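J.: got a sequence here, can you model it:
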Amino acid sequence: MSTTNIRAKKQSLSDIKVFNELIKLMKPRVMSLVIFTCAVGLLSSPIVLSVKDAMIGILFVAMGAGAAGTLNMWYEADLDKLMSRTCLRPIPRGKVNKDQALIFGLLLSIISVVSLYYFSNFLSAFLLFFTIFFYVIVYTIWLKRKTSQNIVIGGASGALPPVIGWTIATNSLSMEPLTLFLIIFIWTPSHFWALSLYKANDYKRAKIPMLPITDGIQNTKKNILIYSLLMIPTILIPYYIGFAGLTFLIPSLALTLYYNYICFNLYSFKKNKFDTNIAKHIFSYSIIYLFLIFVLFLIDKLI
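T.: Below you'll find the model as predicted:
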């Protein structure tokens, strides 16, 4: 093999490695949730799109979510290197530099929003733009380092994908997709505060004012329980407005009551202390819980 071919092969391998790191910047696990909830919003709408149009719309929403994740990692690179949960991300490891991440994030943002407008409609494109803007500017840059309510307010961006899925199909907004928004919005605080309990040292080191640091363990446990209980009326709303039936309601309530139970166990543990295993269980279960709620909703709509 000639020297030129060897160099070309090495360059190709290097390009693949950089590409893989850029994909990691997009937070693939978060993207998978965005894709799923967006698809549920789209499939639950009264208008049926072709498979091609649906896949194109979801692709650009996923790309927009990846853009938001990339810009989040670009801005928070200094914090990420201080936290055990995030220190192995591409920028702290030196696999991608901040300029590359910024350019990649901006390009993804522009391409996703413009393409969704071209292939779908203005309302969907605007909501995708708003989602990226809210997550990067409002949550990441403004709220995260300033208030313990960062995750409550910032959770709005993560709750918008099912609404965008609905607007891709209908080019309109109504009460129905807003119930899906509300489910994710109310779910988010208890999910992340459970994580922040057993990762409090990370957040303290990075000087991020998460609730356990600013308000203490006991108040955090109380808020986790309160938000878990708020899921009960939130789950009832789709049924109450006729957007979902008993196929959704009954198992969803059972899942929610178990969520309430484990959150109560966390709260009733020793005052100003918590059981790490329970906190981890709440965090893990909350992910499965949200996934199953949306699966049940989709099953209900298909039936």
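J.: going by C-alpha atoms from here, please, whenever you check contacts or count neighbours.
T.: Will do.
J.: tell me which residues are up against stretch 296-303.
T.: Residues from elsewhere that reach stretch 296-303 (Cα atoms under 8 Å, 6 or more residues apart in numbering): Val40, Leu43, Ser44, Ala244, Gly245, Leu246, Thr247, Phe248, Pro251, Ser252.
J.: now show me the structure for the sequence below, then we'll compare the two:
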Amino acid sequence: MSDASLNPSTTTAGSTQPQEAGFGDFFALLKPRVMSLVVFTALVGLLAAPVSVNPVVGFTAILFIAIGGGASGALNMWWDADIDRIMKRTKSRPIPAGRITEGEAFGFGIALSAISVIMLGLATNLVAAGLLAFTIFFYVVIYSMWLKRWTPQNIVIGGAAGAFPPMIGWAAATGSISVESVLMFTLIFVWTPPHFWSLALFMKSDYDEAGVPMLTSTHGRRVTRNHILVYTLLLVPVSFALAFTSIGGPAYLIAGVLLNALFLRGAWNIWRRDETAAEADGYATEKTVFKHSLYYLFGLFVAILIDSALRSADLLAAGPINFWGV
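T.: The predicted model follows:
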């Protein structure tokens, strides 16, 4: 079977002769920047869980969650090779650059998917393994193959794939799903649209050229700005809901107040701008909000870790009722 036949959306026109791939090329297939977020949020989910986990088991769980996340990235690059060749942001990736063939990426992604799910199940439990398998399936099939090229709501629904890691980490520790893990999922799920739409505002031409129906392309930047503000407003109560669970605490409450205020101000500034002003300064505000959105998510999950550490040291009460004094 030829490489092109593996991806029906890819043609051989304009393809380059593959060079010999190195370790760095296969590592790039794993989308290490995305994988770092997967690892971090999964680690928070595992450490915040009210169950003591053997360090070796915990390390093994995070390792295979990371490998599963990387497998999703490799399969996404396999499927999206045709549009990656068009977009400036992605044309230097291993496949469009001709360093790895689509067939090699496909085989690599499938192998890592199977290894990560099986080993996570053996190291922890079937709930965690099942969630990891579903995450890979959701990202590759539901998001990459279906939603991404079909609907401007692609990043809204598809954002669920990036929201599962803390649930997987929690399940690896507890063998179950809880209110806390669902709220961590919901936090990332609602955060994803304004995060990526702020990127799309200053990367619009890339999506236009590739034919990806991002909201900026299908409905325009004005509608996208409206959506960023609405989703950021929805994000505030979702983020604060975690403070009223067993993993809430003073660190999370303080971080929530400061980070939500910063994110809301950024979303408001994006909403009130017109395209003339945005183009004049090179979309500086949009780029700043995109960067701050990363700090937002990182800061809230760090706060969960801090409160978990304080609770482990018996410096906090063990539950939300005692913490809030009601």
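J.: over to Ala244 of the first structure. Which of the three states is it?
T.: coil (DSSP: H, G, I helix; E, B strand; the rest coil).
J.: which residue in the second structure lines up with it?
T.: In the second structure, the residue paired with Ala244 of the first structure is Gly248, using TM-score structural alignment.
J.: and the closest residue in space to that match that isn't next to it in sequence, how many neighbours?
T.: Of all residues not flanking Gly248 of the second structure in the chain, Leu242 sits nearest, at 5.8 Å (Cα to Cα, 6 or more residues apart in numbering). When neighbours are counted by other Cα atoms under 10 Å, Leu242 of the second structure registers 26.
J.: just checking, Leu242 of the second structure touches Met184?
T.: Yes. Using Cα atoms under 8 Å, Leu242 of the second structure is in contact with Met184, at 7.5 Å.
J.: what is the nearest of the contacts of stretch 296-303 of the first structure to Leu127 of the first structure?
T.: Val40 (16.6 Å; Cα to Cα).
J.: in the second structure, what residue corresponds to the closest one?
T.: Counting by TM-score structural alignment, Val40 of the first structure lines up with Val44 in the second structure.
J.: separation between its match and Ala278 of the second structure?
T.: Look at Val44 of the second structure and Ala278 of the second structure: by Cα to Cα, to the nearest Å, they are 37 Å apart.
J.: higher neighbour count, the two?
T.: Shown here are Val44 of the second structure and Ala278; by other Cα under 10 Å, Val44 has more neighbours (22 against 16).
J.: quick one: residues contacting Arg85 of the second structure.
T.: When contacts are counted by Cα under 8 Å, 6+ apart, Arg85 of the second structure touches Lys91, Ser92, Pro96, Ala97.
J.: most neighbours among these, which one?
T.: Pro96 (25 neighbours).
J.: surely it touches Asp80?
T.: No. Using Cα under 8 Å as the test, Pro96 of the second structure is too far from Asp80 to be in contact (9.6 Å).
J.: how about the helices in the stretch 101-250 of the first structure?
T.: Applying DSSP state H, counting those that start in this stretch to the stretch 101-250 of the first structure gives helices spanning 122-133, 150-158, 161-170, 175-198, 200-205, 211-214, 216-240, 246-267.
J.: now whatever residue of the first structure lines up with Leu63 of the second structure, nearest residue through space, not along the chain?
T.: In the first structure, the residue matched to Leu63 of the second structure (TM-score structural alignment) is Leu59. Excluding the flanking residues, the one nearest Leu59 of the first structure by Cα to Cα, 6+ apart is Ile35, at 7.8 Å.
J.: same deal with Gly154 of the first structure?
T.: Nearest one to Gly154 of the first structure, counting by Cα to Cα, 6+ apart, is Tyr139 at 4.9 Å.
J.: the one you found matches what in the second structure?
T.: Match for Tyr139 of the first structure (TM-score structural alignment): Tyr143.
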